[in-house]
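K.L.:
Requesting a structural model of the entry that follows:
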Amino acid sequence: MAYSGKNVLIIGGTHGIGLATAQLLIQDGATVILTGRNTTPAQKLLGSTAHTLQLDLQNLSEITSLPSKIQSHLGSQDAKIDLLFLNAGYASLDPLSTLTEASFDRTFNTNVKGTFFAAQALAPLVRDGGAIVFTTSIANRVGIPGMGAYAASKAAVHSLVQTFAAELAGRGVRVNAVSPGYVKTPTMGVEGTPKEVLEEFEEHGRQTTPLGRVGEAAEVARTVRFLGFEGTFATGVEVVVDGGLAFLKK
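P.N.:
Sure thing, here's the model as predicted:
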């Protein structure tokens, strides 16, 4: 139980990479709190091993009330978080020619505005010497059809990572990003997409990734664990976990 006594908060922890990270750190003995728009399936899966809170990053009032809820659950207004993982996000497959204002706004309101204000509200709860990890994407490095708004939003998050890292360095808080490629999850990170389109998206990832497969959520989770607890001299960086897609030719 390597991380017994450690407190972890995962924003966007009810499925995919966030859930895999929760499961990994629970196995390691950490106290895990996770948020999501629909927490029921994760709560049923994890039972009493984790605490879930409903949160929509598009709702700023929910964000501002979150710190008091976290400290209430941890049992003290002085309680601190050892690792804050800001993983929640929204993506849809929208070619630039058909991208709507509504889809663009939802993408940026969730991935940039919501993520920023969550980090702003929760950073004071991170203990001195603790860590914050954001989820970005290789889409901010590699042009992927249908991912224009998402890619731009994640590029903005990457920029925020570096600024938060600079501003929190005085407290010894390390701020980094994990940048996944194509990862096998129920939605492949894309919401509201028909099954056959998701299958095509996954196959495209498999064919274009130099390692010849898509990643597993647990592989990204192990990178989050490293950045949270083991990479004690790394801050302001983006660690790419993409099977070579961003930097290798296939």
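K.L.:
from here on, contacts and neighbour counts on C-alpha atoms
P.N.:
OK.
K.L.:
now for the strand ranked longest in the chain, which elements pack on it?
P.N.:
Taking DSSP state E as the criterion, the chain has its longest strand at strand 126-135. For strand 126-135, the packing partners by 3 or more CA pairs under 8 Å, 6 or more residues apart in numbering; DSSP states H and E come out as strand 81-86, strand 174-180.
K.L.:
packing partners for the last one?
P.N.:
Which is strand 174-180. Using 3+ CA pairs under 8 Å, 6+ apart, strand 174-180 sits against strand 126-135, helix 148-168, helix 217-225, strand 238-241.
K.L.:
Show me which residues of the second one are buried.
P.N.:
So that's helix 148-168. By 16 or more other CA atoms under 10 Å, the buried positions in helix 148-168 come out as 148-158, 160-162, 164-165, 168.
K.L.:
Stretch 18-35 now?
P.N.:
18-26, 29-35.
K.L.:
Out of those residues, the closest to residue 125 would be?
P.N.:
Taking CA to CA as the measure, residue 33 is the one of those closest to residue 125, at 13.3 Å.
K.L.:
Another for comparison:
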Amino acid sequence: MSTISTTGKLDGKVAVITGATSGMALAGAKLFVDEGAHVFITGRHPDAVDEAVRQIGRNVTGVQADSADLDDLDRLFETVKQKKGAIDVLWASAGGGEQGSLGEITEKQFDAAFALNARGTLFTVQKALPLFNDGGSIFMTGSNASLRGYPDWSVYAASKAVLPAYARVWVAELRDRRIRVNVLTPGQIATPMMMAALPAELKSQFESVIPRREMGSPEEIASVALFLASDDSSYINGLEVVADGGSTVI
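P.N.:
Next up, the predicted model:
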């Protein structure tokens, strides 16, 4: 008599997802748990972390942490060490940035974007490494803003453009440990936060450049994240995986 396997793609794995209190990373955390992982999530605001933990429901540990703050990162990985002892998957997803036209960009905008997206991502990965199991998967959230010339987004785009460079170098540095490093680059995604703030005119503008004329969903990005986290992507290494519905190729 045949049996149906109920094995999840991340059974027994420990995953850390930064910036996972909403949107794509929260959808990913839910999916990772459904696929058998224990997930550590972070966010800047304690109430948001608690709410995300409530939504995920099981096999999750929430840690209030700002990825631009190295002390917070130390506390995050000390929590992981104490509770689970090791990491199999790291999704460095925390990031953000503001619009700013050339001629009006401030030092504060520049420093904030690079502190979180470039510096924070680097130290998130570096501080995770002592806990990382050989053969694990690291991936970072990029942005298709770094692939096209969107007006007013030069600082944000530049701070995200460093991530594929990190991945290429880290692949070489980590090859003896068989740890894979990739970049997940989404396009225009209809996260609850974006949809609440997005004027109808801008939403239409976003959709006009997507071949299917419809923004992506957080769950669609979560599926790509699961692919990168799992053994399904065992031969994918050092790549920028673009999930933007084709908006950067037409």
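K.L.:
in the second structure, what residues pair with the longest strand of the first structure?
P.N.:
Counting by TM-score structural alignment, strand 126-135 of the first structure pairs with residues 132-141 of the second structure.
K.L.:
Show residues contacting the matching stretch.
P.N.:
86-95, 121, 125, 163, 177-186, 228-230 (CA atoms under 8 Å, 6 or more residues apart in numbering).
K.L.:
Restricted to buried residues, select those residues in ChimeraX.
P.N.:
Filtering those down to the buried ones (16+ other CA under 10 Å) takes a single ChimeraX command:
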select :86,87,88,89,90,91,92,93,94,95,121,125,163,178,179,180,181,182,183,184,185,186,228,229,230
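K.L.:
Go ahead and flag the most central residue of the second structure.
P.N.:
Central residue of the second structure (CA atoms, centre = their mean): residue 93, 2.6 Å from the mean position.
K.L.:
Now which residue in the first structure aligns to that one?
P.N.:
Alignment of residue 93 of the second structure against the first structure is given by TM-score structural alignment, with residue 87 as its counterpart.
K.L.:
so its match makes contact with residue 16?
P.N.:
No. Residue 87 of the first structure lies out of contact with residue 16 (CA atoms under 8 Å); the separation is 9.9 Å.
K.L.:
Distance check, residue 165 of the first structure against residue 174 of the first structure.
P.N.:
6 Å (CA to CA, to the nearest Å).
K.L.:
if I look at the two, which residues touch both of them?
P.N.:
Contacts common to residue 165 of the first structure and residue 174, judged by CA under 8 Å, 6+ apart, are 235-236.
K.L.:
Of the helices and strands packed on strand 174-180 of the first structure, which is nearest residue 184 of the first structure?
P.N.:
It's helix 217-225; of these, that one is closest to residue 184 of the first structure (CA to CA) at 6.5 Å.
K.L.:
tell me which strands and helices that closest one is in contact with?
P.N.:
With contacts taken as 3+ CA pairs under 8 Å, 6+ apart, helix 217-225 of the first structure sits against helix 16-27, strand 174-180.
K.L.:
tilt between the first one and strand 174-180?
P.N.:
What it means is helix 16-27 of the first structure. Here the directions of helix 16-27 of the first structure and strand 174-180 differ by 120 degrees (axes from the mean of the first three to the mean of the last three CA atoms, to 10 degrees).
K.L.:
Give me the range in the second structure that helix 16-27 of the first structure lines up against.
P.N.:
Under TM-score structural alignment, the match for helix 16-27 of the first structure is residues 23-34.
K.L.:
Next: stretch 173-180 of the first structure.
P.N.:
With TM-score structural alignment applied, stretch 173-180 of the first structure matches the range 179-186 in the second structure.
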